[in-house]
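[1] Predicted model and sequence below, questions to follow.
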Amino acid sequence: MSVITVRASDFSGLDAATLYALLRLRVDVFVVEQECPYPELDGRDTEPGTLHVWASEGDHLLGCLRVLEEEGGTARIGRVATAPGARGRGVAGRLVQAALERIGPREAVLDAQTRVRGLYARYGFAEDGPEFLEDGIPHVPMRRSAP
């Protein structure tokens, strides 16, 4: 039985192969599968304070997300992507949990695809505004307040 490992690093700690795998998964999921032609490489991956979190099984990448530092100290979780073959295995939940452990008690926000908002609600996020369309996909802003 394989073990799922969750890792986290800032940009400078990513080796070339890991960075390539993370970016490829994001492009495969968001740009190709979800048909959202947008600039995936937005410049924020390299910002100081950006944290990359990923789950793998051996050498196989299962999913990833990133955490950005917003003004005022709020953490923003985004680019949550799970490989098609890994869906339904709790990978996204493990990634969110790992990210929140690193964020700590600070406020955190995200824009959830509406169909998966329940995932984030399990981790203390609540809807924080009206539903909106991003690249033709319904999203809802969500917030986890600092304790």
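    Thanks, I have it.
[2] Going by C-alpha atoms from here, please, whenever you check contacts or count neighbours.
    Noted.
[3] Quick one: list the elements packing against the biggest helix by length in the chain.
    Longest helix of the chain, by residue count under DSSP state H: helix 91-103. With contacts taken as 3 or more Cα pairs under 8 Å, 6 or more residues apart in numbering; DSSP states H and E, helix 91-103 sits against strand 4-9, strand 51-57, strand 60-69, strand 75-82.
[4] structure B:
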Amino acid sequence: MTLEWKIKTFEALSVHELYDLLKLRSEIFVLEQNCVYLDLDGKDKLALHLFGEFEGKIVAYTRLFKPGISFENASIGRVTVDANYRDRKWGHDLMRESIAAIKQHFGESKITIGAQLYLKKFYETHGFVQTSEMYLEDDIPHIEMTRE
């Protein structure tokens, strides 16, 4: 059981893909984490959208940025795996695909992320190191992490 990976610009996303990835993000970042915030922050149009489909359903997603959009370095954001599929460890596949895509599409290897603090060890397994003190973003503890 593996995912079918796709990477698209905002303009290349179908209406159905856009709807499904925004729905997945809302299910996790708004409902599951009980956080009222504006997910549509204006950056989606600037991102590459990487997603994994399983049996035709988007179950894993990130958005990827060139340096200078979210951070000085290239970055990965909105790291998401459908709660019904987390037992399959596809988050690790998602991060490997995201790191490779940044190198392939942007020619960058230095990546900075704004990570939820509770996921620090997860990101460390992918080579990220904490580079900031804890800060609150939408009342959720975060840290910046960078991968050289």
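    Cool, the structure landed. All values reported here derive from a predicted model rather than from experimental measurement.
[5] could you give the angle of the longest helix of structure 1 to strand 60-69?
    40 degrees (axes from the mean of the first three to the mean of the last three Cα atoms, to 10 degrees).
[6] Distance to residue 98 of structure 1 and mean neighbour count added to the helices and strands packed on helix 91-103 of structure 1, as TSV?
    Shown next, in TSV, are these (distance: least, Cα to Cα, whole Å; neighbours: other Cα atoms under 10 Å):
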stretch	distance to residue 98 of structure 1	mean neighbour count
strand 4-9	7	16
strand 51-57	8	22
strand 60-69	10	23
strand 75-82	11	22
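[7] could I get these as a markdown table with distance to residue 130 of structure 1?
    Shown next, in a markdown table, are those (distance: least, Cα to Cα, whole Å):
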| stretch | distance to residue 130 of structure 1 |
| --- | --- |
| strand 4-9 | 31 |
| strand 51-57 | 27 |
| strand 60-69 | 22 |
| strand 75-82 | 18 |
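[8] closest to residue 115 of structure 1 out of the ones you listed?
    Nearest to residue 115 of structure 1, of all these, is strand 75-82, at 13.5 Å by Cα to Cα.
[9] how far is the closest one from where the chain is centred?
    Mean C-alpha position of strand 75-82 of structure 1 versus that of the full chain (Cα atoms, centre = their mean, to the nearest Å) differs by 2 Å.
[10] now stretch 138-148 of structure 2
    Computed by Cα atoms, centre = their mean, the chain-centroid distance of stretch 138-148 of structure 2 equals 12 Å.
[11] any residues touching that stretch, and which ones?
    Stretch 138-148 of structure 2 is contacted from outside by 35-37, 109-118, 127-136, using Cα atoms under 8 Å, 6 or more residues apart in numbering.
[12] Show me what counts as buried in the longest helix of structure 1.
    91, 92, 94, 95, 96, 98, 99, 100, 103 (16 or more other Cα atoms under 10 Å).
[13] from these, which is closest to residue 29 of structure 1?
    Relative to residue 29 of structure 1, and with distances defined as Cα to Cα, the nearest of those is residue 92, at 13.4 Å.
[14] Distance check, the closest one against residue 85 of structure 1.
    Applying Cα to Cα, to the nearest Å, one obtains 13 Å for the distance of residue 92 of structure 1 from residue 85 of structure 1.
[15] Likewise for residue 116 of structure 1?
    The value you get for residue 116 of structure 1 to residue 85 of structure 1, if Cα to Cα is used, is 17 Å.
[16] So which of the two has more stuff around it?
    Shown here are residue 116 of structure 1 and residue 85; by other Cα atoms under 10 Å, residue 116 has more neighbours (11 against 8).
[17] ok, the counterpart of that one in structure 2 to residue 72 of structure 2 distance?
    In structure 2, residue 116 of structure 1 lines up with residue 119, judged by TM-score structural alignment. Between residue 119 of structure 2 and residue 72 of structure 2 the computed distance is 22 Å (Cα to Cα).
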